[in-house]
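Novice: Model the structure of this input:
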Amino acid sequence: MSGLVEEVRSKLAEALKGSLQAARRSGAIRVDEVPDFTVEVPREKDHGDFATNLAMLLAKPARMAPRKAAEILTQHFSPVDSWVERVEIAGPGFINFYLDPAWVYQVIPDILHAGRDYGRLDLGHNKKVQVEFVSANPTGLLHMGNARGAALGDSIAAILDFAGYEVSREYYINDAGNQIENFGLSLEARYLQLFGRDIPVPEGGYHGEDILASACSFRDLNGDSYLERDPAERRAALVQFALEEKLGHIKRVLSDFGVKYDVWFSEQSLHDAGAVQKTLEFLKGRGFIYENEEALWFKATEFGVEKDEVVVRSNGVPTYFAADIAYHWNKFQRGFDWVINIWGADHHGHVPRMKGAVAALGYDPAALDVVIMQLVRLYKGGELVRMSKRSGQFVTLEELVEEVGRDAARYFFVMRGADSHLDFDLDLAKAETNENPVYYIQYAYARICSIFRQLTEQGGARPQPDQIDYSLLKEEAELALARKLADFPGEVASAAVGLAPQRIARYLHELAGLLHSFYNSHRVITSDQALTAARLVLMDATRITLKNALGLLGLTAPERM
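Specialist: Take a look at the predicted model:
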């Protein structure tokens, strides 16, 4: 399904090409090729339903003023099957098309016939895509940054799936390296403290209350049996126990947040399988690894990076970057055509290095996209929230969902682009007013459902979309609503290509606004049966579109509020 807007846009583009060909045949315009022009929906409503830049692109090769080229094109324009009522030339040479308002009527029966598939596209042609997101160290609780990553990653995956890609959601478990060593030392200190030993948590360790809770659970299960064990054995047992406990907690919290993964991938499994060493040997064989000062280095500078990167330290221990290269090689070996990572702002400098490594492995670095998300600041009562009573360090995802609910949390995290800093207003997210965008959108859906309950109570039946006189929908509010419904497939396409779920969030808010405007000024169930039927199918098409768009962001569509 390409959508009505794309269909009309395509017809206008073909008609414009026909205009240029006719102008060339008449000798009015002399050019060798048709330029790569666009037909777009203008931002300003007064500029028509569609506009093109073709005349301006013709000016230089045709050696004429853009407006003159526009005049010739419009003279030769034949609006076959394109719904065009009039054509105007504006500004330096834009050609604006004004369509018969009835063109948007077509979208209503299309939506009712497509139902839950309205807006679904074949943009991806089943291209295999992996979206890896959150991937927090399993050494603590999920915080606000992880929450934003979860909402972004899951929404991007849902949008790509809806746009025709074969999508796999993946969580990379960082269960190897220095953080796990510090995790073990922190757990050990807490465990020994429980038996009166004066052992401080190491300076680089983990000080959260959740670490103490894990040590207590381990003690409850094993008592003092590990007090006199070899320290390495004790730490290994503590780490294994706590990792399973924390990973189980992470899975449960993310599931409650509406996030389900297809793959949980262990970093340690790469080391156990020898994949890291194999990757380094492969890169060395391709000339991208060299030795210096007893360490091994990756030639990142050959890929435009400022400096080369250590992949094996002088003590023989591989760096996190080495494991990350091996992990990305594994991704491409699994057959993914497009690999997408959601990373925090502190990983911004890692992007060019990783793309360089992908190129060194023999893959197109453009096949790797990294979405960098900026920080989240939480506000309550106008004040910045800094601490959490439970963790002692930060507000957890679990606490946030308890406070504002899953829907509000997910919407607020995606309503701004990932590259924008996000101020999360707790009071606004909980408010049951039109100021809260989530409430505003869901209330629009619930309002439509109430109309159909009223219809049922009055003994009425849903009208059939093929038996409607759509010409009765003449009010500006009706036409604006239908026009917005027609935009949905295009918004899905733009959100998929740009990895931009904020487009769907904005679309939902705008569609809800148009629904509320219509509802507040017009009755749906009237004494005029034909008009009632037309408005009912418009309402049903709006309901379906709202629900489909809400689903892409992982939000519910409540029938009562």
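
Novice: From now on I want contacts and neighbour counts done on CA atoms only, so please keep to that.
Specialist: Will do.

Novice: Pick out the residue nearest the middle of the chain.
Specialist: Note on the chain: the residue nearest the mean C-alpha position is residue 156, at 2.9 Å, using CA atoms, centre = their mean.

Novice: Quick one: classify that residue as helix, strand or coil.
Specialist: Of the three states, residue 156 takes helix under DSSP: H, G, I helix; E, B strand; the rest coil.

Novice: all helices of the stretch 401-550 of the chain, in order?
Specialist: 406-414, 426-430, 437-457, 476-486, 488-497, 502-521, 529-552 (DSSP state H, counting those that start in this stretch).

Novice: Any chance of the ones you listed in JSON lines with mean neighbour count and distance to residue 183 as columns?
Specialist: Formatted as JSON lines, the helices of the stretch 401-550 of the chain follow (neighbours: other CA atoms under 10 Å; distance: least, CA to CA, whole Å):
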{"stretch": "helix 406-414", "mean neighbour count": "23", "distance to residue 183": "29"}
{"stretch": "helix 426-430", "mean neighbour count": "19", "distance to residue 183": "32"}
{"stretch": "helix 437-457", "mean neighbour count": "19", "distance to residue 183": "39"}
{"stretch": "helix 476-486", "mean neighbour count": "21", "distance to residue 183": "52"}
{"stretch": "helix 488-497", "mean neighbour count": "21", "distance to residue 183": "38"}
{"stretch": "helix 502-521", "mean neighbour count": "19", "distance to residue 183": "36"}
{"stretch": "helix 529-552", "mean neighbour count": "22", "distance to residue 183": "37"}
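
Novice: looking at the ones you listed, which is closest to residue 465?
Specialist: helix 529-552 (6.4 Å; CA to CA).

Novice: so the residue nearest to the centre of the chain sits right up against residue 501, yeah?
Specialist: Yes: under the criterion of CA atoms under 8 Å, residue 156 makes contact with residue 501 at 6.1 Å.

Novice: Also this sequence, please, to line up against the first:
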Amino acid sequence: MAEQRGHFLRLHKVTPAALAELVRNTATAVLDARGLDTSVLPDSVTVERPRNPEHGDYATNLAMQVGKKAGVSPRELAGWLAEALASEEAIASVDVAGPGFLNLRLAADAQGAIVREVLDNTATFGHGELYRGRRVNLEFVSANPTGPIHLGGTRWAAVGDALGRVLSAQGAEVTREYYFNDAGSQIDRFVDSLIASAKGAPAPEGGYGGAYIDEIASEVVRSEPRVMGLPEDELRETFRRTGVGLMFTEIKRSLHEFGTDFDVFFHEDSLHTSGAVTREVERLKESGSLYFADGAWWLRSTDHGDDKDRVVIKNDGAPAYIAGDIAYLRDKRERGFDLCLYMLGADHHGYVARLKAAAAAMNDDPDVVEVLIGQMVNLVSDGEPVRMSKRAGTVVTMEDLVGAVGVDAARYTLIRSSVDSPVDIDLDLISKRTNENPVFYVQYAHARLSSLQRNAVSLGIRRGTVAEADLSLLNHEKEGELIRTLGEFPRVLHSAAELREPHRVARYLEEVAGSYHRFYDACRVLQPGDDQVTPLTVARLQLCEAARQVLANGLEVLGVSAPEQM
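Specialist: Coordinates of the predicted model:
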């Protein structure tokens, strides 16, 4: 049987995914050789690192999953698998534990192969092809152009950009899109507020306040000196056109400085002026997806899982907001996107069913639509909430946060928590240059590794190529822990993309930094004084370079810098 399975795993590629494939293929061969049903095996096998390293490098419960289904006790199946797996050159030993767990230990050469794989692939290590060939439209932030980006939008700017990077690392062709809400009552209130400021009057009821309104109003008057003498309609149109343009320019500048750039800025107003909304409404009427009642046209959204039917054309003949949403989804699909991701705020829960119902009403697959809902962000300093912005008046903005802690700390902190949960940002903590601060902890590990390589060069130590190093010498417990942690990166990136959870990458990087620090405390890398450079020194330098590379790759995915010195 060993001869039959010898091609399943080679020493040059021993990632958790490769081990999972090995276990499944081995189980297939074991069951088949005994005339047992191989269809009971899952499509993918779970291979995980046990919490207690004394239990082995990796563990799987496959025998417990399928033993009884195959007509054999799980522990007996585990014994057969252990015997077969032990003959693999990449496996040092396999133990059966409890009712049928398999604990695997890798051969030293196999662990070294993980280091080799990292250094052979450098910047692309961890990348995969989960979404190869898929075109993804990722719409996020899309804040109304009526004021600076607040903390909720700032969270989406960080998480959305990171998610785009994660999906791209899995082969997707991602278009980052900002839906520019330049139609509707909020723009009317913004224009009213600008005009009031230009006249020296207080902001109208329901309008916008803050120093930024005065700044934009003054800039409109400066650029259009005759504006205040224009007839009312022309005055309003000038303030609308110029004021909204100035506000949106500032929003784009803030996003760019935050490290978030968009491929497309889509104007909501274009859906109305181009006739796209009217055309889509007529299509839905003709298909029977709309019905007329109480003077309005309604979408039969309850037919597709929504909690109530939605008004598309109001009884005054004006389109409701969902009319633009439907036309916008049609536009995305006609542009060739096969997955439309929307990242919306906590007050948009109803949009999940609504947008899927819109897709279904268009005779499209509702699964082309995915809606991610993000929760609120709160700032805390000295144990007290931070509520006021000097410039925006009533909210804390992106610029406030970046001004307080910098881009890297702001982005990393907003990304590292699941968007499903509200997050409290402790300004005092993320301003510290200590290991208590997660972003400092990760960046410092990268800087320390970069410094280590510079020190080796200054000492005349030649690391050479990874092919020249004897990586089988990396058999210390802490070396093994670090190597196996590095080997998890492809799985982490895969999961982060599949689950739309870039925070997994941040938490993983903290794990890498911790493993590296423990390794460095236990294993001397550079020899003191004039001690002779040993093959172990060279092997450890290769391991350190692999750790630096993984940290750099992970930080790149998050859009956070990887400093070489701090």
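
Novice: TM-score for these two?
Specialist: Here the TM-score for the pair of chains, by TM-score structural alignment, normalised by the length of structure 1, is 0.93; 549 aligned residues with a CA RMSD of 2.0 Å.

Novice: If you drop the residues flanking it in sequence, what lies closest to residue 275 of structure 1?
Specialist: residue 326 (6.2 Å; CA to CA, 6 or more residues apart in numbering).

Novice: Just give me the match in structure 2 for the residue nearest to the centre of structure 1.
Specialist: The pairwise alignment with structure 2 assigns residue 156 of structure 1 to residue 163, based on TM-score structural alignment.

Novice: For residue 68 of structure 1, list the residues it contacts.
Specialist: Neighbouring residues of residue 68 of structure 1 by CA atoms under 8 Å, 6 or more residues apart in numbering: residue 93.

Novice: buried set for the helix or strand harbouring it?
Specialist: Element membership for residue 68 of structure 1, per DSSP states H and E: helix 66-75. Neighbour counts over helix 66-75 of structure 1 (16 or more other CA atoms under 10 Å) mark 66-74 as buried.

Novice: same thing with stretch 394-404 of structure 2?
Specialist: 395-402.

Novice: mind checking the end-to-end distance for stretch 86-95 of structure 2?
Specialist: Its first and final residues considered, stretch 86-95 of structure 2 spans 9 Å by CA to CA, to the nearest Å.

Novice: Spatially, what comes nearest to the residue in structure 2 sticking out farthest from the centre if we skip its sequence neighbours?
Specialist: Most distant residue from the mean C-alpha position of structure 2: residue 229, 50.4 Å away (CA atoms, centre = their mean). Of all residues not flanking residue 229 of structure 2 in the chain, residue 235 sits nearest, at 7.8 Å (CA to CA, 6+ apart).

Novice: Just to check, residue 264 of structure 2 is in contact with residue 176?
Specialist: Yes: with contact defined as CA under 8 Å, residue 264 of structure 2 counts as touching residue 176 (6.4 Å).

Novice: okay, these two: which has more neighbours?
Specialist: residue 176 (20 against 14; other CA atoms under 10 Å).

Novice: and that one, what pairs with it in structure 1?
Specialist: That one, residue 176 of structure 2, aligns with residue 169 by TM-score structural alignment.

Novice: Confirm that that match sits in a strand.
Specialist: Yes: judged by three-state DSSP, residue 169 of structure 1 forms part of a strand.

Novice: What's the separation between it and residue 500 of structure 1?
Specialist: For residue 169 of structure 1, the distance to residue 500 of structure 1 - CA to CA - is 17 Å.

Novice: Residue 554 of structure 1 now?
Specialist: Per CA to CA, residue 554 of structure 1 is found 15 Å from residue 500 of structure 1.

Novice: Identify the residue nearest residue 8 of structure 1 in space, chain neighbours excluded?
Specialist: Closest residue in space to residue 8 of structure 1, ignoring its immediate chain neighbours: residue 82 at 6.1 Å, by CA to CA, 6+ apart.

Novice: how many other residues sit next to the one you found?
Specialist: Using other CA under 10 Å, residue 82 of structure 1 is surrounded by 20 other residues.

Novice: In three-state terms, label it for me.
Specialist: coil.

Novice: next one: residue 342 of structure 1
Specialist: On the basis of three-state DSSP, residue 342 of structure 1 is classed as strand.

Novice: check contacts around the aligned residue in structure 2 for it.
Specialist: Alignment note (TM-score structural alignment): residue 342 of structure 1 maps to residue 343 of structure 2. With contact taken as CA under 8 Å, 6+ apart, residue 343 of structure 2 is in contact with 138-141, 156, 160, 371-374.

Novice: Kindly recompute the last result at 6 Å.
Specialist: By CA atoms under 6 Å, 6 or more residues apart in numbering, residue 343 of structure 2 lies in contact with 140, 371-372.

Novice: Hmm, the match of residue 176 of structure 2 is touching residue 261, no?
Specialist: Yes: using CA atoms under 6 Å, residue 169 of structure 1 is in contact with residue 261, at 5.0 Å.
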